[in-house]
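**Student:** can't give you the sequence, but here's the structure:
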């Protein structure tokens, strides 16, 4: 399956680059996750910024944006 290319993170964004979507993610989940990731990357926010806003650990947010781990209720 070919995945759409994601825009590169801006060079001024600190921290580690967001990892790829897990290969086990289904097509319906990927259809929701791709636009979510693109909006996150376009926002210029870091995982630290996002963590402060939504009160989830950065590691959990990274898992959610990659489609791994368990989602909160």
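**Tutor:** On my side now, so go ahead. None of these values were measured; they are calculated from a predicted model. Numbers count the residues shown, from 1 in each chain.
**Student:** contacts, neighbours, all on C-alpha from now
**Tutor:** OK.
**Student:** Can you list the buried residues in stretch 34-48?
**Tutor:** For stretch 34-48, the neighbour count (16 or more other CA atoms under 10 Å) marks 34, 37, 40-41, 46-48 as buried.
**Student:** Including distance to residue 59 and secondary structure, could these go into TSV?
**Tutor:** Output for the buried residues of stretch 34-48, formatted as TSV (distance: CA to CA, whole Å; DSSP: H, G, I helix; E, B strand; the rest coil):
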residue	distance to residue 59	secondary structure
34	19	helix
37	15	helix
40	15	helix
41	16	helix
46	12	coil
47	9	helix
48	10	helix
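**Student:** Included below, for side-by-side comparison, is a second structure:
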């Protein structure tokens, strides 16, 4: 695995843990996930579209649960 792949996997793991921990509130927004990952909103949107992070769409907003 490349170094970038390891970084991506680590970031995705953090998001998934955060999503599981936030089950009481129910949902994470893209900006919340990006802040948690110390990443950009655009990056989170891209990995959602690639199917690496499960998400839903409400109107024109991505939400992660």
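**Tutor:** Right, received. Where do you want to start? What you see is a predicted model, and the numbers here were worked out from it, not measured in a lab.
**Student:** Got a TM-score for the two of them?
**Tutor:** After superposition, the two chains reach a TM-score of 0.37 (TM-score structural alignment, normalised by the length of structure 2), with 37 aligned residues with a CA RMSD of 3.2 Å.
**Student:** still on that earlier bit, go through the buried residues of stretch 34-48 of structure 1 and name the one nearest residue 64 of structure 1.
**Tutor:** residue 37 (9.9 Å; CA to CA).
**Student:** give the contact list for the closest one.
**Tutor:** Going by CA atoms under 8 Å, 6 or more residues apart in numbering, residue 37 of structure 1 touches residue 65.
**Student:** roughly how far apart are it and residue 27 of structure 1?
**Tutor:** Applying CA to CA, to the nearest Å, the value for residue 37 of structure 1 to residue 27 of structure 1 is 15 Å.
**Student:** Let me know the closest of the buried residues of stretch 34-48 of structure 1 to residue 65 of structure 1.
**Tutor:** residue 37 (6.4 Å).
**Student:** my read: residue 14 of structure 2 touches residue 34, true?
**Tutor:** No: the pair residue 14 of structure 2 / residue 34 is not scored as a contact, 10.7 Å apart, by CA atoms under 8 Å.
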